[in-house]
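>>> what follows is a protein structure lacking sequence information:
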């Protein structure tokens, strides 16, 4: 199994409402610190939740969110979210991909079953 990404300002969040926008994502996480940017991702076929990259102003804000929000229900939401540090962009670009649910999602968009 690949090592976990190092702490950084960039978080990968899953379990967001299907209708979550970049602006709403920013509102959700602004209650925990200064949010620089939120990029919601298209919903994959068969999924009932959205994922997003959330970039916080500081690593400390991001660490706090991973430690205290991961697995919990943020205010104004009804379901728990999963929050982890994002794989650094350079590593994603090298095709290392992200392991999600037993599949590797490579930067090329392909999937490989483990």
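Received the coordinates, thanks. Just so we're clear, the structure is a prediction, and the values are computed from it rather than from any experiment.
>>> for the rest of this, base every contact and every neighbour count on C-alpha atoms.
OK.
>>> show me the helices in the chain, by range?
In the chain, helices defined by DSSP state H lie at 22-30, 59-68, 89-93, listed in chain order.
>>> quick check: residue 19 vs residue 10, distance?
22 Å (C-alpha to C-alpha, to the nearest Å).
>>> and if you look at residue 71?
18 Å.
>>> who has more neighbours out of the two?
Shown here are residue 71 and residue 10; by other C-alpha atoms under 10 Å, residue 10 has more neighbours (24 against 14).
>>> ok, the more buried one touching residue 58?
No: counting by C-alpha atoms under 8 Å, residue 10 does not reach residue 58; the two are 9.2 Å apart.
>>> any idea how many residues pack against residue 36?
Counted with other C-alpha under 10 Å, the neighbours of residue 36 add up to 14.
>>> actually, residue 74.
Residue 74: 18 neighbours (other C-alpha under 10 Å).
>>> and it, what does it touch?
Applying C-alpha atoms under 8 Å, 6 or more residues apart in numbering, one finds that residue 74 lies in contact with 28, 80-81.
>>> list the contacts for the nearest residue to residue 18 once chain neighbours are set aside?
Among residues not flanking residue 18 along the chain, residue 49 sits closest, at 4.7 Å (C-alpha to C-alpha, 6 or more residues apart in numbering). By C-alpha under 8 Å, 6+ apart, the contact set of residue 49 is 14-18, 43.
>>> next up, a structure to set beside the first:
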């Protein structure tokens, strides 16, 4: 479930406590600003079973939490286009697993914060780097995301490779250590 309109006081433990009586929670995150560490005012609660999520959505939408009515909705899983189509066409081989991901085919409209927000759903993002042209400042169309662990990077790669971000199907691979 997507949970929006959260007070900045609500952390992951508080959010989990508010939802745990609806069923088995397998994931709970409050999305925070990377630099300040402050909540961005939304998060996600993932239930083991869809019926529990539906019950929680029905009862918790507009529920007053810390003085704010919650906006609760189903989080739409991103459709998975055929991730192997390009690899098969061009003979791409995946690099060895690492905690840094290479992102290719990025839209020039992407931002560090936007990429951070998307990838933070899969783990602790420690750095986002979107190289720019030295003269124009325009994005070069690729970037890197560092995670705390290789497992988090793998989860993001498997979920997001080939997904549409800012109108472009991004290509993700593990980045070779520099």
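Okay, I see it. Computed from a predicted model, the values in this text were never measured in an experiment.
>>> any chance of CSV for the helices of the first structure, columns mean neighbour count?
Putting the helices of the first structure into CSV (neighbours: other C-alpha atoms under 10 Å) gives the following:
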stretch, mean neighbour count
helix 22-30, 16
helix 59-68, 17
helix 89-93, 12
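>>> redo the ones you listed as JSON lines? Include distance to residue 105 of the first structure.
Formatted as JSON lines, those follow (distance: least, C-alpha to C-alpha, whole Å):
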{"stretch": "helix 22-30", "distance to residue 105 of the first structure": "22"}
{"stretch": "helix 59-68", "distance to residue 105 of the first structure": "22"}
{"stretch": "helix 89-93", "distance to residue 105 of the first structure": "9"}
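>>> which of those helices sits closest to residue 6 of the first structure?
Of all the helices of the first structure, the one in closest proximity to residue 6 of the first structure, counting by C-alpha to C-alpha, is helix 59-68 (10.3 Å).
>>> pull up the aligned stretch in the first structure for stretch 44-57 of the second structure.
Under TM-score structural alignment, the alignment places stretch 44-57 of the second structure onto no residue of the first structure.
>>> one more: stretch 141-152 of the second structure?
Matched against the first structure by TM-score structural alignment, stretch 141-152 of the second structure falls on residues 50-61.
>>> now do that stretch: distance to the chain's middle.
8 Å (C-alpha atoms, centre = their mean, to the nearest Å).
>>> pull out the buried residues from it.
Within stretch 50-61 of the first structure, the residues that count as buried by 16 or more other C-alpha atoms under 10 Å are 50-57, 59, 61.
>>> determine which two of those are furthest apart.
Longest span within the buried residues of stretch 50-61 of the first structure, C-alpha to C-alpha: 50 and 59, 23.3 Å.
>>> so what's residue 62 of the first structure up against?
Residue 62 of the first structure neighbours (C-alpha under 8 Å, 6+ apart): 7-11, 56, 85.
>>> what does residue 116 of the second structure align to in the first structure?
In the first structure, residue 116 of the second structure lines up with residue 26, judged by TM-score structural alignment.
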